[in-house]
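Enquirer: Build me a model from this:
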Amino acid sequence: MKALVLSGGSGTRLRPITHTSPKQLVPVANKPVLYYVLEDIARSGITEVGIVVGVGHSADEIQNAVGDGFAFGLRVTYLPQMAPLGLAHAVLIARDYLGDDDFVMYLGDNFVLGGIAEPVRGFRADRPDAHILLTRVPDPTAFGVAELDRHGRVVGLEEKPKQPRSDMALVGVYLFTPAVHEAVRAIEPSWRGELEITHAIQWLIDSGHDVRSTVITGYWKDTGNVPDMLELNRSVLEGIEPRTEGSVDADSQVIGRVRIEADAEVHGSRIVGPAVIGVGAVIRDSYVGPYTSISDNCRIDDTEIEFSIVLRDAHLYGLRRVRDSLIGRSATVTSMPRIPSSNRLVLGDHSEVQISS
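Expert: Below you'll find the model as predicted:
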């Protein structure tokens, strides 16, 4: 059994971060989301992984970050996709690599708490033609949605429906036998101009193939936008183990689950976990609050920050207060110099005015 990891999307909802870096490499608790995906695949017992990448600098960055996969216990092959034309299109271009093997398709910007090991075991034992993972969501219009009959069988799928027939969204993990290759060749592009994997699965259902589902109750996130990235960062930080490998001076306080990596320095500051301070970062005269990830080689001076992600080499100085933020690599954020405040008034006779000083 192989894995097909999709990492070719443009990440428009995470711009401007994704103008210069693939969304799959944006860090959560100081580790790229794609790393969590690859580690999950390795834990499921799969070792052969094809990564679908776009073209240009994003593909180069992903290849530089993952390499040959040896660090994850995997053997990685890169499959270029000239344009993001849909999930089913990714299966289409991966045909030669996948051969006649069963495979799991895993979106490279998704996070599944609890992992895919159990669904993979069940799929290997029963070998339905397709197996999808579902979860209940409050707004199904933003997802592919499955309709189940009263026995829990999948009877219909829709991609981002305006009037959903259920609240069951497809998680970004799909398990297939080679039967799916006929399906992706049989479908036509949707109104979005993409080959939709939901259409391919619907083709399997209509053709009498065995399509099953599992409803997961654990945590799942599609990290396609900033609020989801911050929420995932919060969830992952909840489980970190505290440790201090860097230096913390006597004028500082470290409270709760805080991980301070090697060569990091904390001077005259207060850090309240869960939080992580990256390798070589310097925190001086600052407050770092809960659910904050400070990446490698950042400088945080005279600043208050919480519930945020700061990417490597960024510098924050003199800020009150930063919250709910995603700050890109090598960004510099400083406070504006104070200027005298003034009010310009043109008042008529007998006016009464109150001004907040």
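Enquirer: contacts and neighbour counts: CA atoms only from here.
Expert: OK.
Enquirer: Tell me how many other residues crowd the nearest residue to Asp101 once chain neighbours are set aside.
Expert: Spatial nearest neighbour of Asp101, excluding adjacent residues (C-alpha to C-alpha, 6 or more residues apart in numbering): Met1 at 5.7 Å. The local packing of Met1 (other C-alpha atoms under 10 Å) involves 17 other residues.
Enquirer: compare with the first, here's sequence two:
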Amino acid sequence: MKALILSGGKGTRLRPLTYTGAKQLVPVANKPILWYGIEALVSAGITDIGIIISPETGTEIEKKTGDGSYFGANITYIRQDSPDGLAHAVKIAQPFLGDSPFVMYLGDNLIADDLEQYLQEFVEKKLDALILLRKVSNPSAFGVATVNEKGEVLALVEKPKNPQSNLALVGIYFFSSLIHNAIANLKPSARGELEITDAIQSLLEDKKLVSARQLKNWWLDTGKKDDLLEANRIILDTDLESENLGIIEENSQIIGRVKIGKNTQIINSTIRGPVIIGENCFLENCFIGPYSSIADNVKLSETDLEHSVILESAEVVGIHQRIVDSVIGQRAKIHPALKRPKAVSFMIGDDSQIELI
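Expert: Below you'll find the predicted structure:
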């Protein structure tokens, strides 16, 4: 059994962060989103993993993620020169996949369910495809499945204007090698892409064994700021364990579950968890509220922060208003304000500099 993680694309929904980096490397609880998928696959026993990368961000992903040894896996990188659809990604990965069954996993997805239970069903029932579904309020934004009471898939449509159900395809699929034949006969959709939903529909029309299962727990597509913040909140809420490897001054207060990295210094500040703070950070005269993630080498001074994600080497100094619901990019700098609104919210890309006047 192999796995194929799709980690290409341009990440337009997360701009400006993704003008300068891969969306799959944006951190959730100080860990790249992509790594959660790798860990989920390895936990299910799948260690031979191909990762689809784009020319724009592939080098960054490869450098950050490595050869897979960190995860107990073997990673092969496969370049997709243009984002021509999910089925196109499978097509160019065929030399890596061979005749092996495989899991296709979209690299910006996060789920709470273990993959092992679905993998076991796929193998035991000798299915040609198993798709995972979740009820959503806006099915027109997704591939949509119609299923019967037995979980058998009746039809699939990509982003329909008039959806026949509210069951969206989660970005995780199990396939036998028959999917390659279906993809070989595809024509581009109206969007100019080879759609994986069309390939699965072709399997259905050929009377192949295609089943669906609804996720039991949460699923998030982290392609937008609010989804990223929600993913950060959920991971901190469910997975964070307290640990302090930093230097905490006596006049500082740590409340609840807080994880602090090596060489981080906390001076005259209150940290109320769940909060994760990376290594080599400096915090002085700050209040850090729940559901905040602060990456390595961040400097915060006279800052009130809550429900936000601060990326590596960012600097926020002298902001006397509460910063909420914000994502602040790598090396971004926010300087003091003269006026004092009650709260501010940011979506700031890498290397930005903001002065509030």
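Enquirer: on that earlier part again, state the distance from the residue nearest to Asp101 of the first structure to Leu38 of the first structure.
Expert: Going from Met1 of the first structure to Leu38 of the first structure by C-alpha to C-alpha, to the nearest Å gives 15 Å.
Enquirer: Same question for Asp149 of the first structure.
Expert: In terms of C-alpha to C-alpha, Asp149 of the first structure sits 34 Å off from Leu38 of the first structure.
Enquirer: Neighbour count: the two, which is higher?
Expert: Leu38 (24 against 9).
Enquirer: Report the secondary structure state of whichever residue in the second structure pairs up with the more buried one.
Expert: Using TM-score structural alignment as the criterion, Leu38 of the first structure maps onto Ile38 of the second structure. Following DSSP: H, G, I helix; E, B strand; the rest coil, we place Ile38 of the second structure in the helix state.
Enquirer: tell me the contacts of Ile38 of the second structure?
Expert: Applying C-alpha atoms under 8 Å, 6 or more residues apart in numbering, we find Ile38 of the second structure in contact with Phe71.
Enquirer: Now do the helices in the second structure.
Expert: 33-43, 58-65, 86-92, 94-97, 116-124, 178-184, 196-205, 225-239 (DSSP state H).
Enquirer: between those, which one is nearest to Val144 of the second structure?
Expert: With C-alpha to C-alpha, the closest approach to Val144 of the second structure among those belongs to helix 196-205: 8.6 Å.
Enquirer: what's the closest one aligned against in the first structure?
Expert: Under TM-score structural alignment, the match for helix 196-205 of the second structure is residues 197-206.
Enquirer: That stretch vs the second structure, average distance?
Expert: Superposed on the second structure, stretch 197-206 of the first structure shows a mean distance of 0.5 Å to its aligned residues (mean C-alpha distance after the TM-score superposition for the first structure).
Enquirer: can you pull the buried residues of stretch 205-217 of the first structure?
Expert: For stretch 205-217 of the first structure, burial by neighbour count (16 or more other C-alpha atoms under 10 Å) applies to Ile205, His209, Val211, Arg212, Ser213, Ile216.
Enquirer: correction: stretch 99-116 of the second structure
Expert: Buried-residue list, stretch 99-116 of the second structure, by 16+ other C-alpha under 10 Å: 101-111, 115-116.
Enquirer: Check stretch 187-207 of the second structure too.
Expert: Buried residues in stretch 187-207 of the second structure (16+ other C-alpha under 10 Å): Glu193, Leu194, Glu195, Ile196, Thr197, Asp198, Ala199, Ile200, Gln201, Ser202, Leu203, Leu204.
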